[in-house]
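J.: got a predicted structure here, sequence first:
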Amino acid sequence: MLTPYAPTVWCWSVVRHAIIDERRRQRRLRRETTASDAYNMQLNSLIATQDFSNAEMRMFLATLPAYERNVLYLIYIFGYSQREISKRLGIPHQQVSRLHKKAIQTLREK
């Protein structure tokens, strides 16, 4: 049998769980952002140490959006597979494939 307070208890339970979910989401976002920032800093430092002798190629790569440029660097300079890149960037393999194809197409058009 339900008590007269059952709806109130249910409401408090829903609110409590919503607050817990929001705090977990914020904590997860902080962790993901920190990991992503650390990864981008690591990638930028690796790219900076590479010797690109072709200035024209550097200029073309600089015109690409950051994600497409990073995918090209990871594939062609560091030798990662698309699956490895998807794990490192935390995005689906299909998206890595699309970014790769789009970057190559953009470079071909220039």
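T.: All right, it came through fine. Numbering: from 1, shown residues only.
J.: use CA for all of it now, contacts and neighbours both
T.: OK.
J.: do you have the strands of this protein handy? List them.
T.: In the chain, no strands are defined using DSSP state E.
J.: can you pull the contacts of the most centrally placed residue in it?
T.: By C-alpha atoms, centre = their mean, the chain has its centre lying nearest to Leu89, at 4.4 Å. When contacts are counted by C-alpha atoms under 8 Å, 6 or more residues apart in numbering, Leu89 touches Ser36.
J.: what's the spacing between it and Thr8?
T.: 44 Å (C-alpha to C-alpha, to the nearest Å).
J.: got it, and Leu107?
T.: Noted for Leu107: a distance of 61 Å to Thr8, by C-alpha to C-alpha.
J.: ok, and here's another one to check against it:
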Amino acid sequence: MVIIRLARSGAKKNPYYFVTVADERRPRDGKFIERLGFFNPSASGQEERLRIDLDKLNDWIGKGAQVSERVQSLVKEANLSPEELKAKMDAKKAKSDAKKAALE
């Protein structure tokens, strides 16, 4: 079966992921069929955090490829406008700050 998943790259303690289409029997970072984009969880400032070619992704889903849970959540994030994404990240930060304040 073909699966759309993340392949880890980057340096030690500084991960960088590629969104890839691969046979599920292949290793996580092994041979892949096609690269659809990337995800940089440690992006800051003006660095691009996420890029996914949604047209190619939809083509592969139409061909029967399965999508991993993490890639599904990234696709939802990619469909958000920059304002919605900023509001979501701010809400997440406010929640974690409130939790830290409650512990102190």
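T.: Sure, I can see it. Because the structure is a prediction, the values reported are computed rather than measured.
J.: tm score of chain vs chain?
T.: TM-score of the superposed chains, computed with TM-score structural alignment, normalised by the length of the second structure, equals 0.26; 55 aligned residues with a C-alpha RMSD of 4.9 Å.
J.: of Leu107 and Thr8 of the first structure, give the one with the bigger neighbour count.
T.: A direct count of neighbours by other C-alpha atoms under 10 Å for Leu107 of the first structure and Thr8 places Leu107 higher, at 14 against 11.
J.: tell me who's in contact with that one.
T.: With C-alpha under 8 Å, 6+ apart, Leu107 of the first structure has these contacts: Phe60, Leu61.
J.: list the contacts of Val19 of the second structure.
T.: Ile4, Arg5, Leu6, Ala7, Arg35, Leu36, Gly37, Phe38, Phe39, Ile52, Val71.
J.: now, which of these lie within strands?
T.: Ile4, Arg5, Leu6, Ala7, Arg35, Leu36, Gly37, Phe38, Phe39, Ile52.
J.: give me the number of residues near the first one?
T.: Applying the criterion other C-alpha under 10 Å, we find 27 residues in the vicinity of Ile4 of the second structure.
J.: same check on the fifth one?
T.: For Arg35 of the second structure, the count of nearby residues is 19 (other C-alpha under 10 Å).
J.: just the helices in the second structure please.
T.: With helices called from DSSP state H, the second structure shows them at 54-62, 69-78, 82-103.
J.: and those helices: which comes nearest Tyr16 of the second structure?
T.: helix 69-78 (13.8 Å; C-alpha to C-alpha).
J.: so who does the residue lying closest to Ser86 of the first structure once chain neighbours are set aside touch?
T.: Spatial nearest neighbour of Ser86 of the first structure, chain neighbours left out: His93 (5.2 Å); criterion: C-alpha to C-alpha, 6 or more residues apart in numbering. By C-alpha under 8 Å, 6+ apart, the contact set of His93 of the first structure is Gln82, Arg83, Ile85, Ser86.
J.: one more time with 7 Å, if that's ok
T.: Contacts for His93 of the first structure were tallied using C-alpha atoms under 7 Å, 6 or more residues apart in numbering; they are Gln82, Arg83, Ser86.
J.: for ChimeraX, what selects the buried ones among those residues?
T.: Buried members of the contacts of His93 of the first structure can be picked out in ChimeraX with the line below, counting by 16 or more other C-alpha atoms under 10 Å:
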select :82,86
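J.: between the contacts of His93 of the first structure, which sits nearest Leu72 of the first structure?
T.: For these, the nearest to Leu72 of the first structure is Gln82 (10.1 Å; C-alpha to C-alpha).
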